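**Student:** what follows is a predicted structure for the sequence shown.
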Amino acid sequence: MSPREIYQEELELLQIELVRMQRWVQETHQRILIIFEGRDTAGKGGAIFRFAHHLNPRAMRIVALPKPTEVEKGQWYFQRYIKELPNPGEIVFFDRSWYNRAVVEPVMGFCTDNQYQQFVQQVPLFERMLIDDGIRLIKFWFSIDIEEQKRRLIDRQTNPLKQWKISTVDMQAQQKWHNFTHYKEEMFQHTHREESPWVIIKGNNKEIARLEAIRYVLSEINFPNRGKSGVSLKTDPNIIRTFDPVYHLGHGPASFNGEMTS
């Protein structure tokens, strides 16, 4: 089989496992929240599509909020996200999340320093409350290197089917690469917790990144007949792992916590 055929076959088996997992989520009234963050063009949307493609839409939602309205700007920052949290028996995918305030907003000047500082102090407490209330929270960061991002941005600009993806932030992603890196690293340091770790995925190869993201979720959530399809649920540590503060501080081998050329 060709590499593409191998990918499609493994993806299908993993999606079968996801369907089985969702059935258990519905039957046992679980609440699953999966956050997708990362560099612009890193493959978040494509990964979410593969997660959700064969799931029951009545028990699953994809949340991609637009910029806040004037009313929402006057509310507690987390308020508009709270309305989107999973109901019993539901899986919710956040295509970006409250972590806009950790990276995008300070880089682009969309929040004040006081708002940023308040956010990084509050978010671990906020997530602790969600987890204590029974929500299962998984946080993904999709990582790519600067050259791969450049290639994908050019593709978006020249491909008429992808031009709708171009945003103000996208247009400045390359120029502000190192600023994004700084705030990304600060986000990991301030908001990584044992109960809500950051899971970092090397996304230069979109197809492998998608498979590993799905595999990680399936490996973390124990449901009946898990693995019955025969597909491996063991993640590849060369592609995906949780943030490690020791590596981040330079006490280990080449850091996995950022892009290959951060």
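**Tutor:** Okay, I see it.
**Student:** switch to C-alpha atoms for all contacts and neighbour counts from now on
**Tutor:** Fine.
**Student:** mind naming the longest helix for the chain?
**Tutor:** The single longest helix within the chain, with elements called by DSSP state H, is helix 3-28.
**Student:** next SSE downstream of it?
**Tutor:** Sequence order places strand 31-38 as the next helix or strand after helix 3-28, per DSSP states H and E.
**Student:** what angle do the helix or strand just after that following strand and helix 3-28 make?
**Tutor:** Per DSSP H and E, the first helix or strand lying C-terminal to strand 31-38 is helix 44-52. Going by axes from the mean of the first three to the mean of the last three Cα atoms, to 10 degrees, helix 44-52 is angled at 60 degrees with respect to helix 3-28.
**Student:** which other helices and strands contact the helix or strand just after helix 44-52?
**Tutor:** Downstream of helix 44-52, the first helix or strand assigned by DSSP H and E is strand 60-63. With contacts defined as 3 or more Cα pairs under 8 Å, 6 or more residues apart in numbering; DSSP states H and E, strand 60-63 has these neighbours: strand 90-95.
**Student:** report the buried residues of the longest helix of the chain.
**Tutor:** 11-26 (16 or more other Cα atoms under 10 Å).
**Student:** list just the nearest of those residues to Glu5.
**Tutor:** Closest approach between the buried residues of helix 3-28 and Glu5, by Cα to Cα: Leu11, at 9.8 Å.
**Student:** how about that closest one: what's its closest non-neighbour residue?
**Tutor:** Leu211 (6.4 Å; Cα to Cα, 6 or more residues apart in numbering).
**Student:** any idea which residue sits dead centre in this protein?
**Tutor:** In the chain, the centroid-proximal residue (Cα atoms, centre = their mean) is Phe36; its distance is 1.7 Å.
**Student:** can I assume that residue is in contact with Phe93?
**Tutor:** Yes: between Phe36 and Phe93 there is a contact under Cα atoms under 8 Å: 7.4 Å.
**Student:** structure B:
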Amino acid sequence: MSKDGRMPRKIYERELYRLQGELVKLQEWVRAEGARLVVVFEGRDAAGKGGAIRRVSQYLNPRFARIAALPAPTHREASQWYFQRYVQHLPAAGEIVLFDRSWYNRAGVERVMGFCTDDEYRRFLHQCPVFERLLVEDGILLRKYWFSVSDEEQARRFQKRADDPMRRWKLSPMDLESITRWEDYSRAKDDMFVHTDIPEAPWYVVDSDDKRTARINMMAHLLSTVPYQDVTEPALELPERPPSTGYERPSRDTQHYVPDHAAAVSG
């Protein structure tokens, strides 16, 4: 580790790139096998879920590896069976879906902030393990990660966001409220684990005070839990460009080019 206790950047970037290469292999295996992979990312605000998702998906084909980050439910969705709006985002054969928060909103923010009733909350704790067992029984590969961050580190990250105009949008009123409800969220998370940490779909906790270490550990673990193999791809051979048939590009004066701002700032 470096002097500040974090994973050294050079080691991190080298291992990150290697793991991302393995994730590309995993994606090709999922496509070839017609597998369905769901990865749930949960945790406290500013725990590093978003950064981990970006690194996981960076080199994957967005046509087959989708990020599901659902907004607050509409009035119509709120009247549906709770899991209904999540079901439509589940993968088809050959697809990967990364849930940036998921149905566990009910056990976390909705419970703590009073956005659901006690009956709705108890019903969720009863139905969630059944729902996930059905997913796994149907062949879906379900992985659930909880990103754990200390209160000191969360406060530091919140302050950094508040001081950075490029990232201030990440601080919502709900994020600020979570500071004063730290223990409420802790109790809600503990209760959630008691009911939903099941053998068919266990929770995996990621220590995320060091974001680099958290990303590496999470990605390596995910790869270790899926029995993927290298998929032989057909060799690619670029064709030769055919001879010209007399085509000439139109004059630049006939088209609208964007101004050369790069040249202006380059001096």
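**Tutor:** Noted; the coordinates are in hand. This is a predicted model, so every value here is computed, not measured.
**Student:** hmm, back to that, name the SS class of the residue nearest to Leu11 of the first structure, please.
**Tutor:** Taken by DSSP: H, G, I helix; E, B strand; the rest coil, the conformation at Leu211 of the first structure corresponds to helix.
**Student:** OK, contacts around it?
**Tutor:** Leu211 of the first structure sits next to 10-11, 14 when contact means Cα atoms under 8 Å, 6 or more residues apart in numbering.
**Student:** would you turn those into a markdown table with distance to Arg241 of the first structure?
**Tutor:** As requested, the contacts of Leu211 of the first structure are exported to a markdown table (distance: Cα to Cα, whole Å):
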| residue | distance to Arg241 of the first structure |
| --- | --- |
| Glu10 | 20 |
| Leu11 | 20 |
| Leu14 | 19 |
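**Student:** closest to Ile221 of the first structure out of those residues?
**Tutor:** Leu14 (13.4 Å).
**Student:** that closest one and Gln8 of the first structure: what is the separation?
**Tutor:** Using Cα to Cα, to the nearest Å, Leu14 of the first structure is found at 10 Å from Gln8 of the first structure.
**Student:** and if you look at Thr242 of the first structure?
**Tutor:** In terms of Cα to Cα, Thr242 of the first structure sits 26 Å off from Gln8 of the first structure.
**Student:** all helices for the first structure, in order.
**Tutor:** 3-28, 44-52, 70-73, 79-82, 104-108, 113-132, 146-158, 168-172, 177-191, 206-220, 245-248.
**Student:** kindly state which residue of the second structure is aligned to Trp141 of the first structure.
**Tutor:** Trp141 of the first structure maps onto Trp146 in the second structure when the alignment is built from TM-score structural alignment.
**Student:** neighbours of that match, how many?
**Tutor:** Trp146 of the second structure has 21 neighbours, counted by other Cα atoms under 10 Å.
**Student:** I'd assumed Val39 was in contact with it.
**Tutor:** No: if you go by Cα under 8 Å, Trp146 of the second structure and Val39 don't touch, sitting 10.9 Å apart.
**Student:** residues contacting the counterpart of Val112 of the second structure in the first structure?
**Tutor:** Matched by TM-score structural alignment, Val112 of the second structure corresponds to Val107 in the first structure. Counting by Cα under 8 Å, 6+ apart, Val107 of the first structure makes contact with 176, 179-180, 183.
**Student:** pick the one among those residues closest to Pro88 of the first structure.
**Tutor:** Tyr183 (33.8 Å).
**Student:** what about the aligned partner of His89 of the second structure in the first structure, how many neighbours?
**Tutor:** In the first structure, the residue paired with His89 of the second structure is Glu84, using TM-score structural alignment. Glu84 of the first structure: 17 surrounding residues under other Cα under 10 Å.
**Student:** could you do Gln88 of the second structure as well?
**Tutor:** Neighbours of Gln88 of the second structure using other Cα under 10 Å come to 8.
**Student:** if I look at it, how far off is Cys116 of the second structure?
**Tutor:** From Gln88 of the second structure to Cys116 of the second structure the distance is 22 Å (Cα to Cα).
**Student:** same question for Glu183 of the second structure.
**Tutor:** 19 Å.
**Student:** what does Phe99 of the second structure give?
**Tutor:** Taking Cα to Cα, one finds Phe99 of the second structure at 21 Å from Cys116 of the second structure.
**Student:** swap in Ser79 of the second structure?
**Tutor:** 12 Å.
**Student:** shouldn't the match of His89 of the second structure be in contact with Ala64?
**Tutor:** No: judged on Cα under 8 Å, Glu84 of the first structure makes no contact with Ala64 at a distance of 10.0 Å.
**Student:** residue contacts, the equivalent of Glu220 of the first structure over in the second structure?
**Tutor:** Under the alignment (TM-score structural alignment), Glu220 of the first structure pairs with Thr225 of the second structure. Taking Cα under 8 Å, 6+ apart, we find Thr225 of the second structure in contact with no residue.
**Student:** count of neighbours near whatever residue of the second structure lines up with Tyr183 of the first structure?
**Tutor:** Taking TM-score structural alignment for the superposition, Tyr183 of the first structure sits opposite Ala188 in the second structure. Ala188 of the second structure is flanked by 17 other residues according to other Cα under 10 Å.
**Student:** just checking, Ala188 of the second structure touches Gly108?
**Tutor:** Yes: between Ala188 of the second structure and Gly108 there is a contact under Cα under 8 Å: 6.0 Å.
**Student:** in contact with the counterpart of Tyr12 of the second structure in the first structure, which residues?
**Tutor:** The alignment partner of Tyr12 of the second structure in the first structure, by TM-score structural alignment, is Tyr7. By Cα under 8 Å, 6+ apart, the residues touching Tyr7 of the first structure are Glu207.
**Student:** ditto for Ser178 of the second structure
**Tutor:** By Cα under 8 Å, 6+ apart, the neighbours of Ser178 of the second structure are 45, 185.
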